[in-house]
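>>> sequence and predicted structure are below.
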Amino acid sequence: MEYHQNSSSYGTNEMKQTQAPLICGLPDDIAISCLARIPRIYHAALRCVSKRWRDLMASEELYSYRMKHNLDETWIYALCRDKNDQNCCYSLDPNCSRMSWKLVQGIPSRILKRKGVGFEILGKKVYLMGGCGWCEDASDEVFCFDVSTDSWFESASLPIARSYFACEVLNGKIHTIGGLGSKQSDTNSWDTYDHHTNCWKSQSEPNLVHEIEDSVVFEGKIYIRCSVPCISSRVFAMVYEPSSGTWEHADADLASGWHGPAVVIDGRLYVLDQSSGTRLMMWRKESNAWVMVKRLSQSLTRPPCRLVAIGKRIFVIGKGLSTVTFEVDGGTNIGGVMVGSSISKLSSSDCDLVSCKLLML
């Protein structure tokens, strides 16, 4: 037995020594440094060069190198419902000189028609979770898209079947919260996914409700905006404190002005209020009040909209993936209305936007 182990080890070392270099004439560490600097838009072409390049493009080694040396690029991914009432996913490279949304191919057929699907991004993977159908109860299935390989696969299932739930990433883990489940008790719970172990952990919380309208990570905590329309018109917010693992009611003043999608920039919480025109609001913690930053031109936005932010740049994404982008500190004003550059909606689609998230690679 000992002889065979040494023989195998020798064979492996010999194979490594005879393996062709990534780039002829360069040590592999130098080659990786070169390839890591090539923009993401060309990664699909690089995977076609050779098996070694394909494996490198999908490796944690390249991903970690790009992150460590600030070579990573942030793309926007959006989950939509198309004109056939099916799920579809699009990506946007905001650094491209001619910005346009690109369809992500190959969404698994089992999840195409489900509604209330959870949408989240962790690392270099896009997750589609749960959902339900017309004649189908809430599902526990999770499908994952690896952007480094352009491939879909099935991931570890949710511990509790859910649809129409909130999901956020906090401390490197996905949190799925509330929503509709197979049983009434399922709504008073949340799950946490650890991608290192590929396992979920479920926890209960009696104060959680299934009607969650929005969520955001702010000051290292998860905030959810809730409503209880069957009981009253009251809207309130709850906050998850990771240090104690508990949910509490958030500040009432914060909750009262949270009328729309939220995003955090430089530690500041912004909300796109679409209840009366389109206004960008900011939560001023020092005075415990919401203040208006600027109004946005209604001719450019197509509500209902969602928000993402890259640096100080906000992307307002609406129906048909029509997109307006502006710097939060330096948008151009015309007649008191903030305007910015825009990306036209999809030419052949009037899809409804479900959610949008950022992915760094």
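Received, thanks. Numbering: from 1, shown residues only.
>>> when you work out contacts or count neighbours from here on, use the C-alpha atoms and nothing else.
OK.
>>> quick one: the strands in the stretch 51-200 of the chain, in order.
Secondary structure of the stretch 51-200 of the chain (DSSP state E, counting those that start in this stretch): strands located at 74-81, 87-92, 102-104, 118-122, 125-129, 142-146, 151-154, 166-170, 173-177, 189-194, 199-204.
>>> in JSON lines: the ones you listed, plus mean neighbour count.
Below are these laid out as JSON lines (neighbours: other CA atoms under 10 Å):
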{"stretch": "strand 74-81", "mean neighbour count": "21"}
{"stretch": "strand 87-92", "mean neighbour count": "20"}
{"stretch": "strand 102-104", "mean neighbour count": "14"}
{"stretch": "strand 118-122", "mean neighbour count": "23"}
{"stretch": "strand 125-129", "mean neighbour count": "22"}
{"stretch": "strand 142-146", "mean neighbour count": "20"}
{"stretch": "strand 151-154", "mean neighbour count": "14"}
{"stretch": "strand 166-170", "mean neighbour count": "22"}
{"stretch": "strand 173-177", "mean neighbour count": "23"}
{"stretch": "strand 189-194", "mean neighbour count": "20"}
{"stretch": "strand 199-204", "mean neighbour count": "15"}
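>>> take the one below as the second:
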Amino acid sequence: MSNAEEPPRKYRTNPPPPPPSLSSLPDEIVVKCLALVPRSYHLSLSWVSKHLRALLRSPELNLHKTSLHVCLEEGEDDDESFHWFTLSETSKTREYGLVSNPTLFPPHKYGSATVALGSKIFFIGGSTEPSTDLWILDTRSGTMTQGPSMSVPREQFDAAVGVIDGKIYVIGGEGFHGVEEEESQVEVFDLKTETWEVAGSEKMRNILRCSASVEGKLYMVDYEETNLYNPRECERERLVHMVSEKLSEGGRKDMLNDTAYIVCVVEDILFAFFRLNGILWFDTKLSVWRRLVGRDGKQLPSFFLHDTAMAENNGRLVVLWDEIEVDNTISKNVESMLVSLDRSGDKICGTIDWSGIVATVPYSFRFLHCLSVSD
């Protein structure tokens, strides 16, 4: 006779089967699934588990390798010399170093505004004087060709440059002076037709600015503010002065009275190196700058008063800076750190995978360009 407390068979229910999980699949199947996920989601996925993070950084998902090209300049005006290097990893010791790049670059084009697209570097405008020139370097063949001229002469430090939908956008740099806003023509270079076209005009301040393209918009970072240019007319949004003077940290918002020296984009996230605050990333949802912290919650090392360069390389943030010894005015070391990035909620955390000296150069050398190009 059955137990009186046992429910009738018709009322018995089996527990539901566990939901399917990627961890139950072979790694090669998981990698194929991850290959279909846009790279902009990789930071969030990397926090699911250590195993998934390792798969996201596997060679199978990083077929489009990039090389980091660094240009150091020496001297001023007519006495300038320029030296190009490539960041290289040794296969045996897993160390990194700057290797001299033998490519012959036209000297008068070094100081132009630059942007990398694929395996090519585009030198736009002039260095110390406005110019309409466009030069294109193919880093695979080492050949430099002159492209069609812009309609407006522009110079390096006042021009904002970015790539949106496979086209190069250029704003500002006409050479007018003063802090008041003046009209600046927006020019677009179509790589398919190899032609320039004017895409309207925007009011710009003629000041030193850093620029990069994120999420189909051109971001321009200058003192105390961050502006964006949106080329999509259907959104009816062109140049927007965002509330980017605020630095969000732990729920507190502080005034960010600081100047950005350099910017770069890694996994569709905008990073900038500020004079006082070090490395920050831009939260496009809240329009605030946030600190890049380690997994312990502490901010990554900053390099105040140092000459610094920064770029993306194979999905990691690469930072280079010079380390000067007090009594040595002949040479200096160039140091670097390679940082892997992970997203956790509303934070982005950085893990230093490697750091060390990558070169020893003359004391007078300083960073001019740091660009990531496809191999």
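Nice, thanks for sending it over. Small disclaimer: the values here were computed from a predicted structure and weren't measured.
>>> kindly reformat the strands of the stretch 51-200 of the first structure as JSON lines containing distance to residue 221 of the first structure.
Output for the strands of the stretch 51-200 of the first structure, formatted as JSON lines (distance: least, CA to CA, whole Å):
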{"stretch": "strand 74-81", "distance to residue 221 of the first structure": "23"}
{"stretch": "strand 87-92", "distance to residue 221 of the first structure": "27"}
{"stretch": "strand 102-104", "distance to residue 221 of the first structure": "31"}
{"stretch": "strand 118-122", "distance to residue 221 of the first structure": "17"}
{"stretch": "strand 125-129", "distance to residue 221 of the first structure": "21"}
{"stretch": "strand 142-146", "distance to residue 221 of the first structure": "24"}
{"stretch": "strand 151-154", "distance to residue 221 of the first structure": "29"}
{"stretch": "strand 166-170", "distance to residue 221 of the first structure": "8"}
{"stretch": "strand 173-177", "distance to residue 221 of the first structure": "11"}
{"stretch": "strand 189-194", "distance to residue 221 of the first structure": "14"}
{"stretch": "strand 199-204", "distance to residue 221 of the first structure": "17"}
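>>> which among those is found nearest to residue 357 of the first structure?
strand 74-81 (5.4 Å; CA to CA).
>>> give me the mean deviation of the closest one from the second structure.
Mean deviation of strand 74-81 of the first structure relative to the second structure after superposition (mean CA distance after the TM-score superposition for the first structure): 1.9 Å.
>>> pull up the aligned stretch in the second structure for that strand.
Aligned by TM-score structural alignment, strand 74-81 of the first structure falls on residues 66-73 of the second structure.
>>> residue 106 of the first structure touches residue 145, doesn't it?
No - using CA atoms under 8 Å, residue 106 of the first structure is not in contact with residue 145, being 9.2 Å away.
>>> what about the helices in the first structure?
Applying DSSP state H to the first structure gives helices spanning 2-18, 28-35, 43-46, 51-57, 60-68, 252-256.
>>> distance to residue 162 of the first structure and mean neighbour count added to those helices, as a markdown table?
A markdown table is the format used below for the helices of the first structure (distance: least, CA to CA, whole Å; neighbours: other CA atoms under 10 Å):
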| stretch | distance to residue 162 of the first structure | mean neighbour count |
| --- | --- | --- |
| helix 2-18 | 46 | 10 |
| helix 28-35 | 41 | 14 |
| helix 43-46 | 34 | 15 |
| helix 51-57 | 34 | 17 |
| helix 60-68 | 31 | 15 |
| helix 252-256 | 25 | 15 |
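>>> and the ones you listed as JSON lines, adding distance to residue 290 of the first structure?
Formatted as JSON lines, the helices of the first structure follow (distance: least, CA to CA, whole Å):
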{"stretch": "helix 2-18", "distance to residue 290 of the first structure": "61"}
{"stretch": "helix 28-35", "distance to residue 290 of the first structure": "46"}
{"stretch": "helix 43-46", "distance to residue 290 of the first structure": "43"}
{"stretch": "helix 51-57", "distance to residue 290 of the first structure": "45"}
{"stretch": "helix 60-68", "distance to residue 290 of the first structure": "35"}
{"stretch": "helix 252-256", "distance to residue 290 of the first structure": "7"}
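>>> residue contacts, the aligned partner of residue 115 of the second structure in the first structure?
Matched to the first structure by TM-score structural alignment, residue 115 of the second structure sits across from residue 120. Neighbouring residues of residue 120 of the first structure by CA atoms under 8 Å, 6 or more residues apart in numbering: 126-128, 167-169, 174, 357.
>>> just those now: which is nearest residue 216 of the first structure?
residue 168 (7.0 Å).
>>> counterpart of residue 142 of the second structure over in the first structure?
With TM-score structural alignment as the criterion, residue 142 of the second structure matches residue 150.
>>> burial measure for that match, as a count.
13 (other CA atoms under 10 Å).
>>> same question for residue 166 of the second structure.
Applying other CA under 10 Å, we find 13 residues neighbouring residue 166 of the second structure.
>>> what's the burial count for residue 63 of the second structure?
Residue neighbour count, defined by other CA under 10 Å, stands at 9 for residue 63 of the second structure.
>>> repeat that for residue 107 of the first structure.
Residue 107 of the first structure: 18 surrounding residues under other CA under 10 Å.
>>> what lines up with it in the second structure?
Aligned by TM-score structural alignment, residue 107 of the first structure pairs with residue 105 of the second structure.
>>> pretty sure its match contacts residue 138?
No - Residue 105 of the second structure lies out of contact with residue 138 (CA under 8 Å); the separation is 10.8 Å.
>>> need the overlap of contacts for these two.
Taking CA under 8 Å, 6+ apart as the criterion, residue 105 of the second structure and residue 138 both touch residue 144.
>>> what are the boundaries of the strands in the stretch 201-350 of the first structure?
Going by DSSP E, counting those that start in this stretch, the stretch 201-350 of the first structure shows strands at 212-218, 221-227, 235-241, 246-249, 262-265, 268-273, 279-284, 289-296, 306-310, 313-317, 323-327, 332-334, 337-339, 341-343.
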